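Q: A predicted structure for the sequence below; I have some questions about it.
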Amino acid sequence: MLKRLAALTLLVVAFCAAPLAGSAFAQSADPENTLLLQLKDGTVTVRLRPDLAPNHAERLKTLARQGFYDGVPFHRVIDGFMAQTGDPTGTGMGGSDLPDLKAEFSSEPFVRGVVGMARSSNPDSANSQFFIMFAPAPGLDGQYTVVGEVVDGMEYVDNIKKGSRSANGTVDNPDKLISMRVAADQ
């Protein structure tokens, strides 16, 4: 009886502590669908959502494994809205050499910490650029592809240098995405 009670107590403690474990817990949950973004202040852990956007999740992993995102600037950062990166030119007009992706829209809402794919006015134009939400933006719901969510390190996203509102969030001397890796490769 005592052994059973001890085992049950250990299980309850492990279950309750799991959310507190941060990125270590997220990585062990599904390392193949976990991205580690190294920012100037620390590591951000993103859980990809291949259940919502399998092609977009695969694209982010492919480019991360190629080192595509290393040193890429956060070229558009709007306080209270989102931080956008993934364009090596830093202009918002660039992308990878891979073909654009067809939209994978879902009913998942754009709330704080959600990672979405940037695109032009053409819904099927997402390529390499993505953004992380600072706050809810219901106007994006069903209009952009949700590809993941921050599960640890959102405070480091909050610290990304913000751009000018008059310049639609364009950032002078922007912070950079130091590196982005798939947790399974660590």
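A: Arrived safely, thanks for sending. Numbering: from 1, shown residues only.

Q: CA atoms for contacts and neighbours, from now on please.
A: Fine.

Q: point to the residue nearest the middle of this structure.
A: Against the mean C-alpha coordinate of the chain, by CA atoms, centre = their mean, the closest residue is residue 115 at 4.3 Å.

Q: so who does that residue touch?
A: When contacts are counted by CA atoms under 8 Å, 6 or more residues apart in numbering, residue 115 is found next to 130-133, 146-150.

Q: most neighbours among these, which one?
A: Of all the contacts of residue 115, the most densely surrounded is residue 146 (31 neighbours; neighbours counted as other CA atoms under 10 Å).

Q: show me what contacts that residue?
A: Remark: with contacts taken as CA under 8 Å, 6+ apart, residue 146 is in contact with 49, 52-53, 104-106, 108, 110, 114-117.

Q: so of the residues you listed, which ones are in strands?
A: Using DSSP state E, the members of those that fall in strands are 114-117.

Q: just put those residues in CSV and tack on distance to residue 29.
A: CSV is the format used below for those (distance: CA to CA, whole Å):
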residue, distance to residue 29
114, 18
115, 18
116, 21
117, 23
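
Q: out of the contacts of residue 146, who's the most crowded?
A: Neighbour max across the contacts of residue 146 (other CA under 10 Å) = residue 117, 27 neighbours.

Q: take this one as well and set it beside the first:
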Amino acid sequence: MGFFLEPVYTPEYEVVGDEVAVFETSKGTIKARLDGAGAPIHVANFCELAGSGFYDGLKFHRYVPDFVIQGGCPNTRDMTPEQVAAGVAGPDGMPGTGGPGYRIKHEYDTNPRNSHVDGALAMARSQNPDSAGSQFYFCLGAQHFLDPNYTVFGNTIEGLDVVKSLRAGDVIESIRIEHAE
């Protein structure tokens, strides 16, 4: 029995270059400017998922103090915030193990701005470099040791205080894409 690897997906969304992701969370609003020039596949993928409502109602499932707050796992959709915070399995599996059913190609070695600064928005992945899908994280402080292995595709421009207040179980009410003026 071989190891199943989901197909590599190429998003159809056409990146304009001025995308801003607006995260409405149970703790407040966060705005992140997306880096369509440096990470066009990641930005297009994120915009498609956000536009389809994929993230609506998911919970942040991983909080590591002074490191990251992570969300975007569909397994958290039908779980209560308390269940996610407790780290128990939900009806669709363990938080942190789900995805969109495909994976995207990494861009960490081609993005000239791939810098895990405080408030950076990046994609989580498994051991395979091309295994990112829907799970993302915000850096809680600079994490430059991640630069050579994980793709940064945006940076927080408003609501860094909200990012720093998030914990496992907090709800992603919605993510919408706006265009900077």
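A: Noted; the coordinates are in hand. Computed from a predicted structure; not experimentally measured.

Q: TM-score of the superposition?
A: The TM-score (TM-score structural alignment, normalised by the length of the second structure) is 0.75; 143 aligned residues with a CA RMSD of 1.5 Å.

Q: what about the residue nearest to the centre of the first structure, distance to residue 6 of the first structure?
A: 40 Å (CA to CA, to the nearest Å).

Q: one more: residue 144 of the first structure?
A: Separation of residue 144 of the first structure from residue 6 of the first structure (CA to CA) stands at 48 Å.

Q: can you check residue 120 of the first structure too?
A: Here the distance between residue 120 of the first structure and residue 6 of the first structure works out to 57 Å (CA to CA).

Q: try residue 32 of the first structure
A: For residue 32 of the first structure, the distance to residue 6 of the first structure under the criterion CA to CA works out to 33 Å.

Q: what does residue 26 of the first structure give?
A: Residue 26 of the first structure sits 26 Å away from residue 6 of the first structure, taking CA to CA as the criterion.

Q: which of those two has more neighbours?
A: When neighbours are counted by other CA under 10 Å, residue 26 comes out ahead of the other of residue 26 of the first structure and residue 6, with 22 against 11.

Q: give me the element that one is part of.
A: In this structure, residue 26 of the first structure is located in helix 23-29 according to DSSP states H and E.

Q: kindly report the same for residue 43 of the second structure.
A: With elements delineated by DSSP H and E, residue 43 of the second structure resides in helix 40-51, which encompasses its position.

Q: against the first structure, what's the mean shift for that helix, could you check?
A: With mean CA distance after the TM-score superposition for the first structure, helix 40-51 of the second structure departs from the first structure by a mean of 0.4 Å once superposed.

Q: which neighbouring elements make contact with that helix?
A: strand 172-179 (3 or more CA pairs under 8 Å, 6 or more residues apart in numbering; DSSP states H and E).

Q: where along the first structure do the helices fall?
A: According to DSSP state H, the first structure carries its helices in the segments 2-17, 23-29, 54-65, 154-158.

Q: what's the shortest one in contact with?
A: Contacts with helix 154-158 of the first structure, where a contact means CA under 8 Å, 6+ apart, come from 39-44, 83, 113, 132, 134.

Q: which residue lines up with residue 128 of the first structure in the second structure?
A: Under the alignment defined by TM-score structural alignment, residue 128 of the first structure is paired with residue 134 of the second structure.

Q: same check on residue 116 of the first structure?
A: Mapped onto the second structure by TM-score structural alignment, residue 116 of the first structure lines up with residue 122.

Q: quick one: contacts for its match?
A: Residues near residue 122 of the second structure by CA under 8 Å, 6+ apart: 116, 136-138, 150-154.
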